[in-house]
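1. Build the 3D model from these lines:
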Amino acid sequence: MTFYSTPNYSKYLHEWLKRGRNWHIEYGGYLSNHITHNWIALDAAGANQEKMQWWEDVYTNKAANKTTEATATISISTANKLEAPRNNPIDYTEITDANWLNNLQSIRIAFPLYRDFFDKKIAELGLSACLKRYYPALSEGMAGAALHATIHLGWAVDIDSTDMAAEGLAYMATAFQPLATGSIHTKHQLWSPDAPCPIQALKQILGDDRILQLAETAYSLSKTQDYKKLNRGGFQQRLITFDNPQQPMSLFLNEMVTLRLPAIGHDLTTAVEELSVITASALRSSNNEFFILHGLTSLHAVLSVLPHLDENAQRNALGYWFRALVATIVVQGNPGIKDSLTSLEEWGANRGIEQAIGYQLSDEQKAWWLQTLKSATDSLDEHVPKAVYVLKRWAEWQVFSSASNDVYAKAARHVVAANENGGVQDNLWFSKGFSTTSQDNRNRYD
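-> Got it, this is the predicted structure:
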């Protein structure tokens, strides 16, 4: 099946996306380059060339301390300045079909070589065939770089940008980070038709007495020299601890996290709808928590790749994604997620009484979604339009229920609501309101 209908992007979008290669995929040590992602959201909102250029100026720090019609005074930290494409600091073997799997998680050194490799493979095979061959193995490590590599690739695939796609595949290879699924771990099961439904699974997971201690253990480990030397950022270092077979976090994942999906040969739409509603509800209930938002934008990315995979690889990809979402929720201290369970149960009840047909948006609703996305494009934080863009895409797919569309709309309203500084032009008001246990450790928010 296909996932989504594609918006009518402008004829010049791909020219902007090609410019993304003027900068490295990361900057500031481990931060991920989002410039192309927001160009996609802006274009979908009908942005003109001047608006696209405005975003480049903002994101590359050229517009610092200037005033434009679209925003108030811009003041962006120099730490956010993008970096030029990097050359390998040491000689590195060429990436080929014979060794590409052996060089995964290569601490980013091999990124340019992987990009060159995937450029050639996309030209040789075509993007769809390239994804079918290489994505299944890479999907195991999609938690790498706080899911940004997954996002970069999936957003590229959605709009058929081969320039971005080769970068995304290379980024997934070099940021590769599995979560207790390798051969050194206890036997795991990514998905099963007999597992609890995702909402019930989350209820069981969040109600587990071990959760708070797991978060504390992950935090303590991430501050040790072994993890600090990785230079991946506080969040990613906490997440990496879940792949340590000597620690209880990996055992917890393999005991508790199996995604319920229909057997091979059965349609995935209902399962996808439930996962989309979980991420939208979690975003709103967590008060737009930063890393929960990445769960939403990465699900959009995974769904964009699924049509290019066989049925087993589709299910595995969703299983790896759900595992990453659960680990994210745990290490972030369950921010507001327990509150979302109530709304999810209400959604289930409302959806259950509806007819099993897709909800068709009215012309007024379509206009509201477009206007809401347009209102987000003045934000200096690209996560604002990116989140609204994904929610809009899900609403416009029109195979989900009206109950789901209500959840998407509520989440979008919450994202674009005026923050404490008075407007969407300011950075998204990401919540730092963690669970009771972690409120005293706000330095974890990095």
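
2. hey, let's count contacts and neighbours off CA atoms from now on
-> Will do.

3. how far out from the middle of the chain is the helix or strand harbouring Arg393?
-> Using DSSP states H and E, Arg393 maps to helix 383-397. Helix 383-397 sits 12 Å away from the centroid of its parent chain (Cα atoms, centre = their mean, to the nearest Å).

4. now swap in stretch 277-288 and tell me
-> Between the centre of stretch 277-288 and the centre of its chain there are 13 Å (Cα atoms, centre = their mean).

5. Can you give me the buried ones in it?
-> By 16 or more other Cα atoms under 10 Å, the buried positions in stretch 277-288 come out as 277-288.

6. which helix of this structure spans the most residues?
-> The residue-count maximum for a helix in the chain (DSSP state H) belongs to helix 311-331.

7. C-terminal to that one, what's the next element?
-> Going down the chain from helix 311-331, the next helix or strand is helix 337-352, by DSSP H and E.

8. how far off helix 311-331 does that next one point, in degrees?
-> Counting by axes from the mean of the first three to the mean of the last three Cα atoms, to 10 degrees, helix 337-352 lies at 140 degrees to helix 311-331.

9. need the strands for the stretch 1-150 of the chain, in chain order.
-> Using DSSP state E, counting those that start in this stretch, the strands assigned to the stretch 1-150 of the chain run over residues 26-27, 31-32.

10. Rebuild the buried residues of stretch 277-288 as JSON lines, extending it with secondary structure and distance to Val326.
-> Formatted as JSON lines, the buried residues of stretch 277-288 follow (DSSP: H, G, I helix; E, B strand; the rest coil; distance: Cα to Cα, whole Å):
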{"residue": "Val277", "secondary structure": "helix", "distance to Val326": "15"}
{"residue": "Ile278", "secondary structure": "helix", "distance to Val326": "11"}
{"residue": "Thr279", "secondary structure": "helix", "distance to Val326": "11"}
{"residue": "Ala280", "secondary structure": "helix", "distance to Val326": "15"}
{"residue": "Ser281", "secondary structure": "helix", "distance to Val326": "14"}
{"residue": "Ala282", "secondary structure": "helix", "distance to Val326": "11"}
{"residue": "Leu283", "secondary structure": "helix", "distance to Val326": "14"}
{"residue": "Arg284", "secondary structure": "helix", "distance to Val326": "17"}
{"residue": "Ser285", "secondary structure": "helix", "distance to Val326": "15"}
{"residue": "Ser286", "secondary structure": "coil", "distance to Val326": "14"}
{"residue": "Asn287", "secondary structure": "coil", "distance to Val326": "18"}
{"residue": "Asn288", "secondary structure": "coil", "distance to Val326": "16"}
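
11. The structure of the following sequence is requested for comparison with the preceding one:
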Amino acid sequence: MPTPSSAHNPTLLALLDAGAGHHAEYGDRLSNHLPMAAFALHRLGAPPARLQAWAAAYATRLQPAPAAEAWPSGDAWAAHLGRREAWPIYRDLFTQWLAQEGAGDVLEAVLPRLMEGCAGAAFHGLIRTAYATQSAHRQELADALAHWAAVWQPVTVAAPAPGDASEPDPAAVLRRLPLPPLPIAGGLIADRVATVAAWPGFAEAAAQLRVDEHTLERLARGAAELYAASGSFTLLHLLTSAHAVRVLLPVLDDPLPAVQAYWRAYAAAWAASNARALGAVPLQPWARIIEAAIAADDDHSAKLVDSCREQQRAYGGDVWRRAASRVVAARA
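-> Here you go, the predicted model:
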């Protein structure tokens, strides 16, 4: 099935235009999924009426964007990372910066530092930025980058001793991670990630992974396998965030530090998931999976299925369809 072009979808572009009126978060630090899910629905082939109906229903939970605030003159762009209240000034900064230099140059400048805090808001700054780059909608990209900067949450890993970073298999390193008592307290993924990241021994154990050009694919496949087996909401975000990293990496001349930063966040999120194997669900054809995702009223099904289909196109294999089949099972 050919992928529709966002540049020729007036319904999607109108939704992204209108999205500038919404805050990046709502409720208790929940991320606004409207632009991400709208693009995913579009790419899955949702008709205009479905796009409009889904967006209208979802928008009822959102909050209006706060009043515009100017970026403080003279401040370095990274001066306010991790401050949720800084979203309006980051919005101003990225709106101006993108207008002056364009998406490629801005992303090249900020991605290395932003990736260090990609765990923030359950990876949604990262995921929204990847969707925004694919939509080629400048204001949406500014808002996405502003969200990422405002929720930036680093996961620190100790520098490995010489020879320690020798294990190429992420699954082997994950099995060695010291874990806090389970289940970990905290209603939000980001809070549980912070608990794991601060746990004694976590940083040293995570530093054992040798990151190379194959690491991201291993992480992506691992997330898909784990989600297919468990249906874990936390692991769903590892699956979709691995897709987002793959989308953004071509901007960087040296992608491995970004993959290293992503691995740190990935490891902490995996440890925080407390996922349990539920058994496989029946493998479904893509047509039925996509139909279920388009019909779903939640804010994650379309993104999950879109990521699975795009990752299968990039990497091959059937694990992506097994993971995506959970959407059909959830609606059964």
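
12. what's the TM-score here?
-> Between these two chains, after superposing, the TM-score reads 0.87 (TM-score structural alignment, normalised by the length of structure 2); 325 aligned residues with a Cα RMSD of 2.8 Å.

13. Contacts for the longest helix of structure 1 next, please.
-> With Cα atoms under 8 Å, 6 or more residues apart in numbering as the test, helix 311-331 of structure 1 has contacts from 136, 139-143, 179, 190-191, 202, 211-212, 214-215, 218-219, 235, 238-239, 242, 253, 257-259, 261, 264-265, 291-292, 295, 299, 302, 306-307, 335, 337.

14. same thing with stretch 229-240 of structure 2?
-> Outside stretch 229-240 of structure 2, the residues that touch it by Cα under 8 Å, 6+ apart are 122-123, 127, 189, 220, 223-224, 226-227, 266, 269-270, 272-273, 275-280, 303-304, 307-308, 323, 326.

15. what do you get for stretch 152-160 of structure 2?
-> Applying Cα under 8 Å, 6+ apart, the contact partners of stretch 152-160 of structure 2 are 81-83, 114, 116-121, 194, 197, 202-204, 206-208, 261, 264-265, 268.

16. How about stretch 173-180 of structure 2?
-> 167, 195-196, 199-202, 205-206, 208-209, 267, 270-271.

17. try it again with 7 Å
-> Residues outside stretch 173-180 of structure 2 that contact it (Cα atoms under 7 Å, 6 or more residues apart in numbering) are 196, 199, 201-202, 205-206, 208-209, 267, 271.

18. Buried only: go through those residues for me.
-> 196, 202, 205-206, 208-209, 267, 271.

19. List the buried residues for the helix or strand that the helix holding Arg393 of structure 1 is followed by?
-> For helix 383-397 of structure 1, the succeeding helix or strand toward the C-terminus, using DSSP H and E, is helix 402-416. Neighbour-count burial for helix 402-416 of structure 1 flags 402-405, 407-409, 411-412, 414-416 (criterion: 16+ other Cα under 10 Å).

20. and if you look at stretch 326-339 of structure 1?
-> Buried positions in stretch 326-339 of structure 1, judged by neighbour count with 16+ other Cα under 10 Å: 326-338.

21. Quick test: name the residue nearest the centre of structure 1.
-> Among the residues of structure 1, the one closest to the centroid is Ser298, at 2.4 Å (Cα atoms, centre = their mean).

22. Now check structure 2 for the residue matching that one.
-> Under the alignment (TM-score structural alignment), Ser298 of structure 1 pairs with Ser241 of structure 2.

23. Please name the nearest non-neighbouring residue to its match.
-> Nearest non-adjacent residue to Ser241 of structure 2, counting by Cα to Cα, 6 or more residues apart in numbering: Ile127, 5.7 Å away.

24. Arg321 of structure 2 too?
-> For Arg321 of structure 2, ignoring the flanking residues on the chain, the nearest one in space by Cα to Cα, 6+ apart is Cys308 at 6.7 Å.

25. Was I right to think that neighbour contacts Ser325?
-> No: in this structure, Cys308 of structure 2 is not within contact of Ser325 by Cα atoms under 7 Å, at 9.8 Å.

26. And for Tyr12 of structure 1, the neighbour number?
-> For Tyr12 of structure 1, the count of nearby residues is 11 (other Cα atoms under 10 Å).

27. For Met52 of structure 1, see how far away it is.
-> 10 Å (Cα to Cα, to the nearest Å).

28. Same check on Phe118 of structure 1?
-> Between Phe118 of structure 1 and Met52 of structure 1 the distance is 27 Å, computed by Cα to Cα.

29. what about those two, which has more around it?
-> Neighbours were counted for Phe118 of structure 1 and for Met52 using other Cα under 10 Å; Phe118 has more, 26 against 17.

30. Pull the contacting residues for that one.
-> Counting by Cα under 7 Å, 6+ apart, Phe118 of structure 1 touches 166, 169.

31. To which residue of structure 2 is it aligned?
-> Using TM-score structural alignment, Phe118 of structure 1 sits opposite Phe94 in structure 2.

32. Give the buried residues for the longest helix of structure 1.
-> If you call a residue buried by 16+ other Cα under 10 Å, then helix 311-331 of structure 1 has these buried ones: 311, 313-331.
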